[in-house]
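Asker: structural data only, the sequence is not supplied:
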């Protein structure tokens, strides 16, 4: 049996074929001539002055997998995404140009569990994504008036055990709720966040560390980073102080214990 040629040798042999020889090889393999293939390719390209074909949208029967949306059941403590996170994911699919409405609808239905799934069930099989989102917002969304949310924002203050990151996330969520209702512009939101973040810090050490940055007009993003750095430094100093105090207390206990032993010995000698 003849030894098979290496692939590179086969490629070199094919490249050396003439047009007539190439046509014979293609005919023997049952393939169309190269001229037909090139003509078909040229016809598939957009002609000058013609708009390009739009990107194909993934439909319900396209064979592509349905995108995954975080599970939401409407019940707390199950380790699932929050309602706002769920809304964010669904809106991301709707705003994208890849998936059609039917695919997004399937993704939404698959993501709901328990009580949240019952909400969609009561809407009926004909309910679309918009109807489902509207219903879910009424049941699980924040129904407080914008004035109440604004009041909560202005009266907010960092908790005693709340980290800088948690404090920032809390006030950012309040501002985001106002922005989603068009009750606040992007420019106003930045200024409000910057002022509230600094003034609402509960630890005087952090405010002192950030005062020159805040007075200098640094952005909210930079203040947040600086506050986290200052928080780590303050925590580190506090830990060191606790360690030193613990060591001194241990030494003091040993000294007192030795003094007690000496006192007992003196009493025995007397």
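Answerer: Nice, I can see it. Because the structure is predicted, anything quoted here is derived from the model rather than measured. Numbers count the residues shown, from 1 in each chain.

Asker: please make it C-alpha for all contacts and neighbour counts, starting now.
Answerer: Fine.

Asker: SS state for the residue most central in space within the chain?
Answerer: The centroid of the chain falls nearest to residue 85 when counting by CA atoms, centre = their mean (8.5 Å). What DSSP: H, G, I helix; E, B strand; the rest coil gives for residue 85 is helix.

Asker: find the nearest non-adjacent residue to it, please.
Answerer: In space, and not counting its chain neighbours, residue 85 is closest to residue 70: 8.0 Å by CA to CA, 6 or more residues apart in numbering.

Asker: likewise for residue 102?
Answerer: Nearest to residue 102 is residue 60, by CA to CA, 6+ apart, at 5.7 Å.

Asker: ok, the one you found to residue 103 distance?
Answerer: Remark: distance between residue 60 and residue 103 (CA to CA, to the nearest Å) = 5 Å.

Asker: what does the host helix or strand of residue 206 contact?
Answerer: Assessed by DSSP states H and E, residue 206 sits inside helix 204-215. With contact meaning CA atoms under 8 Å, 6 or more residues apart in numbering, helix 204-215 is reached by 198, 199, 201, 223, 226, 227, 230, 231, 234.

Asker: how about a cut-off of 10 Å?
Answerer: The contact list for helix 204-215, computed with CA atoms under 10 Å, 6 or more residues apart in numbering, reads 164, 194-195, 197-201, 216, 218-220, 222-224, 226-231, 233-234.

Asker: now the element after it, going C-ward?
Answerer: Next element after helix 204-215 (DSSP H and E): helix 220-269.

Asker: that following helix to helix 204-215, inter-axis angle?
Answerer: 160 degrees (axes from the mean of the first three to the mean of the last three CA atoms, to 10 degrees).

Asker: circling back to that earlier point, could you check the helix holding residue 206 and say which residues are buried?
Answerer: Residues of helix 204-215 classed as buried by neighbour count (16 or more other CA atoms under 10 Å): 206, 207, 209, 210, 214.

Asker: include distance to residue 169 when you put these into CSV, please.
Answerer: As requested, these are arranged in CSV below (distance: CA to CA, whole Å):
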residue, distance to residue 169
206, 17
207, 18
209, 21
210, 19
214, 19
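
Asker: and those, which is closest to residue 99?
Answerer: residue 214 (44.3 Å; CA to CA).

Asker: what separation do you get for that closest one and residue 205?
Answerer: Distance, residue 214 to residue 205, by CA to CA: 14 Å.

Asker: repeat that for residue 15.
Answerer: 76 Å.

Asker: could you do residue 75 as well?
Answerer: For residue 75 relative to residue 205 (CA to CA), the value is 39 Å.

Asker: take a look at this one as well, against the first:
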């Protein structure tokens, strides 16, 4: 009974280590001259091309940094998990490093190929000029702003816990109608996540308000609009009357022959062509001229009583 009542101290020989339920490779490897069961974490696939089912470089790097911070796996185990997760171009980059490299060398190599190369000024300019797109939701816009804020933290442009800058950038980049509605929340809500929740609520209210307007409202007829319409109708009627009058004129005078305009002097000469000749016939005519009608001397001359002819007397009658 005395022997059973004594609690034996825990030693390496009688302590059972519970392994984390992660991906386990049952093959035994030689590490440090000893045989051991080698466990490695399951990391999402990464090729650098962001294909379907793969993560981007920032997400991949965050996952590796989280494993290092937690301390559940050694660097050799994490390195083995990176080799299993690397695909295509990323796997080729690790292959060119060769064997016998450590985790830091692998991370530096991947950072040089897939890391951000933008300068601090460019990242800060993109952060402060970020605006919400017309059909972009608040969640998507906030995700873009947070990604730029994280890049700015990485290059030393802003501090990681400076959420007042993050909230201000998110508010300034909102659409005009949503920004006007969120002005009061921006002044009263200090927490960034709470402010983002309030923005989502306002966005939902705005969408419901637009969806409730099923029938389009008819525009209000102002006096100016009615006067303009009245003037248009009068002009239309006037044009119709002008067209009608022109058609009537063209039908009425269609059979009349067109006579060109002539001056007064031309018309005198046209209807009285020999007027000038008759005025000066005494100076222009010769001896053989015979008038168109008998003159007074011949008309009232005495005739011969014997032969009845004019121009001589009876005593001088040749007959």
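Answerer: Great, that's in hand. Small disclaimer: the values here were computed from a predicted structure and weren't measured.

Asker: what's the TM-score here?
Answerer: Overlay of the two chains. TM-score (TM-score structural alignment, normalised by the length of the first structure): 0.67; 203 aligned residues with a CA RMSD of 2.9 Å.

Asker: which residues touch the aligned residue in the second structure for the residue nearest to residue 85 of the first structure?
Answerer: Using TM-score structural alignment, the equivalent of residue 70 of the first structure in the second structure is residue 44. By CA under 10 Å, 6+ apart, the residues touching residue 44 of the second structure are 53, 54, 55, 56, 59, 60, 63, 81, 82, 84, 85, 86.

Asker: aligned to residue 216 of the first structure, what sits in the second structure?
Answerer: Counting by TM-score structural alignment, residue 216 of the first structure lines up with residue 188 in the second structure.

Asker: hmm, back to that, ok so the residue nearest to residue 102 of the first structure is a strand residue?
Answerer: No: the assignment for residue 60 of the first structure by three-state DSSP gives coil, which leaves it out of any strand.

Asker: my read is that it contacts residue 67, right?
Answerer: No: with contact defined as CA atoms under 10 Å, residue 60 of the first structure does not reach residue 67; the gap is 11.3 Å.

Asker: and residue 18 of the second structure, which of the three is it?
Answerer: coil.

Asker: now it: how far from residue 70 of the second structure?
Answerer: 16 Å.

Asker: run a quick neighbour tally on residue 62 of the second structure.
Answerer: Counted with other CA atoms under 10 Å, residues neighbouring residue 62 of the second structure total 11.

Asker: relative to residue 73 of the first structure, how far out is residue 140 of the first structure?
Answerer: For residue 140 of the first structure, the distance to residue 73 of the first structure - CA to CA - is 10 Å.

Asker: with neighbour numbers in mind, choose between those two.
Answerer: Remark: of residue 140 of the first structure and residue 73, residue 73 carries more neighbours, 18 against 13, as counted by other CA under 10 Å.

Asker: contacts only, for the closest residue to the more buried one other than its chain neighbours.
Answerer: Nearest non-adjacent residue to residue 73 of the first structure, counting by CA to CA, 6+ apart: residue 113, 4.4 Å away. Each residue near residue 113 of the first structure by CA under 10 Å, 6+ apart is listed here: 71, 72, 73, 74, 75, 119, 120.

Asker: quick one: map residue 140 of the second structure onto the first structure.
Answerer: Superposed on the first structure with TM-score structural alignment, residue 140 of the second structure falls opposite residue 166.

Asker: report how many residues lie close to the equivalent of residue 108 of the second structure over in the first structure.
Answerer: Using TM-score structural alignment, the partner of residue 108 of the second structure in the first structure is residue 134. When counting by other CA under 10 Å, one arrives at 11 neighbours for residue 134 of the first structure.

Asker: export the contacts of residue 113 of the first structure to CSV and tack on distance to residue 185 of the first structure?
Answerer: Compiled in CSV, the contacts of residue 113 of the first structure are given as follows (distance: CA to CA, whole Å):
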residue, distance to residue 185 of the first structure
71, 31
72, 30
73, 32
74, 30
75, 32
119, 33
120, 33
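
Asker: buried ones among those?
Answerer: 71, 72, 73, 74, 119, 120.

Asker: distance check, the second one against residue 102 of the first structure.
Answerer: Note on residue 72 of the first structure: its distance to residue 102 of the first structure, by CA to CA, is 20 Å.

Asker: ok, now the third one?
Answerer: Applying CA to CA, the value for residue 73 of the first structure to residue 102 of the first structure is 21 Å.

Asker: just give me the match in the second structure for residue 154 of the first structure.
Answerer: That one, residue 154 of the first structure, aligns with residue 128 by TM-score structural alignment.

Asker: wait, that match sits on residue 144?
Answerer: No: look at residue 128 of the second structure against residue 144 with CA under 10 Å: they stay out of range, at 11.8 Å.

Asker: ok, the match of residue 154 of the first structure - how many residues close by?
Answerer: With other CA under 10 Å as criterion, residue 128 of the second structure counts 18.

Asker: for residue 173 of the first structure, same thing?
Answerer: 13.

Asker: equivalent analysis for the one 3 residues further on, please.
Answerer: One way to gauge burial is a neighbour count; for residue 176 of the first structure, by other CA under 10 Å, it gives 15.

Asker: gap between the aligned partner of it in the second structure and residue 67 of the second structure?
Answerer: Counting by TM-score structural alignment, residue 176 of the first structure corresponds to residue 150 in the second structure. Residue 150 of the second structure sits 19 Å away from residue 67 of the second structure, going by CA to CA.

Asker: got it, and residue 115 of the second structure?
Answerer: With CA to CA as the criterion, residue 115 of the second structure and residue 67 of the second structure are 19 Å apart.
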